[in-house]
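no sequence for this one, just the structure:
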């Protein structure tokens, strides 16, 4: 790919992401709010005593929901057991309010916490402010940054940021081990994923004019969203196939709703009509999971922010050279396609000898950690992966807008790509000329168990 084509594709990505970020900041519509709007009731939930909503959140939320219509019917709906599932019935789920613009962090944290409970039959606590400080940390060497003076609690973000940053490990003992893309899945696939993988992170349309409350159920139907409608991230916890189609201010064509958790006003369960398309969301739906099974993660990269994979042919092989004595137990990387086979090799640092090889399979696009069938005792070594869909790499520095920018670093001897029998250093400008694009490090991680 030449640089002009790459830049054009980057700009297309940036225009989409600009919608993500301006939206997740919970900007309010221009419609003035009444002095004392009626509080929307929420079905079967109460705000916990420890949930705190900042004054700025309350102000924004009040404005954003001033158009919500409240309705009461003669026959209050109660769900049955058939065609109904709520993950909150199976796990210990806390209703925690977001800070002023942290819906994306709340949704990501809830997705990871529910996944951990399903996988480990135990709980972890992920604090939204702690995660926010990890992602927008000014002291890190590379990654995604906010300009000085930008309020991280209000700016917004994306689930992709979470996947890139937390897959390098966090909180001393946790690492994100999967971030599965669920874009364009069928309804049954979403349902199966929620049962098996936990809550689904998703960015949704959130126009107040499409919301309503019916007998205490907070609902929304937005069958034909536009770019300006997207300004909220939530976690999908379940579904109700019999939820009445008449319980939506924007009339639905069918019964049924997704049961989600809304971290904004009004705090609680939020029912989204099946008419609202999940394939038109602004932020890729993700199943996020974390684990405490690894003792250390080695990496030279911070994730493939806004860049495309590098391809040199039908398959492309890249390698990262690491120094770290211990038991190498897994490797992590990103893939952009479903149902693909990769080959993992552990090589000597000069690539002259193969110490271990294993074929692995990725059913779905996203970030994956692949456990090695046999741990390898290592000190200085290279992890090489052969990809059919291109090597995930860090791109070049750029400014997304006046408040957010990315910065990447790479040093000679860290990342290489194979062309024929040669291993070319990805930090070398001569390599860029041969590839036709400028890159930084390959997105390959090494995970240990001690």
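The structure has been received and is ready for your questions. All of these numbers come straight from a predicted model, not from anything done at the bench.

Please make it C-alpha for all contacts and neighbour counts, starting now.
Noted.

The longest helix along the chain: how far from the chain's middle?
With secondary structure taken from DSSP state H, the chain has its longest helix at helix 3-24. Offset of helix 3-24 from its chain centre (CA atoms, centre = their mean, to the nearest Å): 17 Å.

which strands and helices sit next to it?
Packing partners of helix 3-24 (3 or more CA pairs under 8 Å, 6 or more residues apart in numbering; DSSP states H and E): helix 152-155, strand 230-240.

For the stretch 351-450 of the chain, just list every one of the strands.
With DSSP state E, counting those that start in this stretch as the criterion, the stretch 351-450 of the chain has strands at 354-362, 366-387, 398-399, 404-407, 415-419, 422-425, 444-448.

Quick check: what element follows the longest helix of the chain along the chain?
helix 55-64 (DSSP states H and E).

Name the next helix or strand following that next one along the chain.
Next helix or strand after helix 55-64 toward the C-terminus (DSSP H and E): strand 69-71.

now the very next helix or strand once past that following strand, how far from the chain's geometric center?
Next along the chain after strand 69-71, taking DSSP H and E as the criterion, comes strand 84-86. Counting by CA atoms, centre = their mean, strand 84-86 is centred 23 Å from the centre of its parent chain.

what does strand 84-86 contact?
237, 238, 239, 240, 241, 242, 259 (CA atoms under 8 Å, 6 or more residues apart in numbering).

Alongside the first one, take a look at this:
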């Protein structure tokens, strides 16, 4: 790569010399300090331009522009890759430790970086990878003149080990005990959430707070599901620390504020084993559900082998228990299960029944279990609580239902009023299916519904690989004055969907606290004719985030 870069730079210099230097006899042109200085000057100017404009990042010639990966070049034109690119694209497991050192794993390759060798730029971790690309199964070509960098996989994409256990990499928090309450869903959600910050930071989050401050009208005995957890986290209700709101006393502190802010979560709903393993390897624990034919304190079932801590259910019952998948073993013997599945292989799962259950709280669930990973959620991006100053929202219950126009595409909008002089920094919404393409617009001087058709500015676009919850940081600041009404508009195209808009709506008893008076939302097929969401008894799931001026 250095050789290619050197040739490119030499060509730039030669071209510059030919054009700009006075004509001399060929014998008089000799390299010296001036030409070296000119070379360095051209390099630095080009790097500065790339820093401002960004690189055109490609994989095997295909642009990744819609995914927003911000590859950088340092002052020596060496590649600095952000953590999300290493995880999402290069399929690495990135483990950051409290002392700043980083361990980068891919298949059998393990790379270690001291804290001084990595960079944190605008709260994003960057790792220098130019010297290690071949070890990571990639080669790269790039053109400094055009600002294009093209990565090509060289190992066939085979990066997952046959077995992986997050416990061996300090990526799990202690096993906890739900007791007789129906709070497995909250333990699973928070166990998965806690894992994405490890091994760098261990925090134990409050299950009581999530269970009792989520906007839904359910008590501790009634159970829940991942959509409730996601709504609680996305709305900045939590998480809060367990030490500030301890479990099991039936009380909670409603004055506590979130100690982290969720920015992204992905949903996998097709039982794809490679996707599940990849998510564990790259991000952390996977929250999912099974049918558990036993209950807390009664660990006896025809589907559970207590001698080997193995579970395999092959009946017709629907899921009734949430847990966290923290690893896998492709060669785990099928003979360890009762009854015996058709093949070897199992997920390693963290339960919430205390260390008395299974192998100190963990157990194996066969790949053939009829429910395991039928629908899974992975929390992928978590930020500090000061990432934005303010949140504007009208969907505290989150993604309860969907609406649309029997088409893959749709527009949806929310109108808000700035409470102070602020700067619009980001928006968030739910992608209701994989491979959703989206564009984000703003109307800065909203007057009425007709404003949605005129004067809207595009301020972002992209594409998601999975269904889930996504925050889109805007490329430029939008200034808002106190009292100014503004509208956020998102257009989506979700392949195979007829109702691609996530909405808050009546979902039965659990949504008894639904409030339709707190929003002003609109939906449209092509962004021309708009309909009030509230007149359809719904709120649009679309949030805005601002900083104070």
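Perfect, I can see it now. Just so you know, these numbers come straight off a predicted model, no measurement behind them.

returning to that earlier point: check the helices and strands packed on helix 3-24 of structure 1 for me and report the most buried one.
Most buried of these by mean neighbour count (mean count of other CA atoms under 10 Å) is strand 230-240; its value is a mean of 27.

Does anything pack onto it? Which helices or strands?
Checking 3+ CA pairs under 8 Å, 6+ apart, strand 230-240 of structure 1 ends up next to helix 3-24, strand 84-86, helix 103-120, helix 187-197, strand 200-205, strand 257-262.

My guess is residue 91 of structure 1 contacts residue 119. True?
No: the criterion here is CA atoms under 8 Å, and residue 91 of structure 1 misses it with residue 119 at 11.1 Å.

Show me which of those two is the more surrounded one.
Comparing residue 91 of structure 1 with residue 119 by other CA atoms under 10 Å, the one with more neighbours is residue 91, at 18 against 15.

The more buried one in helix, strand or coil?
Assigned with DSSP: H, G, I helix; E, B strand; the rest coil, residue 91 of structure 1 falls in the coil class.

re earlier: is it possible to export the helices and strands packed on strand 230-240 of structure 1 to a markdown table including distance to residue 269 of structure 1?
Converted to a markdown table, these look like this (distance: least, CA to CA, whole Å):
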| stretch | distance to residue 269 of structure 1 |
| --- | --- |
| helix 3-24 | 19 |
| strand 84-86 | 10 |
| helix 103-120 | 13 |
| helix 187-197 | 16 |
| strand 200-205 | 14 |
| strand 257-262 | 5 |
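
quick one on the thing from earlier: what is the corresponding segment of structure 2 for the longest helix of structure 1?
With TM-score structural alignment applied, helix 3-24 of structure 1 matches no range in structure 2.

Pull out the buried positions in that helix.
Of the residues in helix 3-24 of structure 1, 6, 10, 13, 14, 17, 18, 19, 20, 21, 22, 23, 24 count as buried by neighbour count, 16 or more other CA atoms under 10 Å.

What lines up with residue 200 of structure 1 in structure 2?
Per TM-score structural alignment, residue 200 of structure 1 is aligned with residue 286.

Distance of its match relative to residue 169 of structure 2?
Counting by CA to CA, to the nearest Å, the separation of residue 286 of structure 2 from residue 169 of structure 2 is 16 Å.

From the neighbour counts alone, determine which of those two ranks first.
residue 286 (32 against 11).

Is that one in contact with residue 275, as I believe?
No: Residue 286 of structure 2 is beyond contact range of residue 275, at 10.6 Å (criterion: CA under 8 Å).

what residues are shared contacts of the two?
Shared contacts of residue 286 of structure 2 and residue 275 (CA under 8 Å, 6+ apart): none.

which other residues reach stretch 345-356 of structure 1?
321, 322, 357, 358, 376, 380, 381, 382, 383, 384, 385.

ok, 7 Å please
With contact meaning CA atoms under 7 Å, 6 or more residues apart in numbering, stretch 345-356 of structure 1 is reached by 321, 357, 358, 380, 381, 382, 383, 384, 385.
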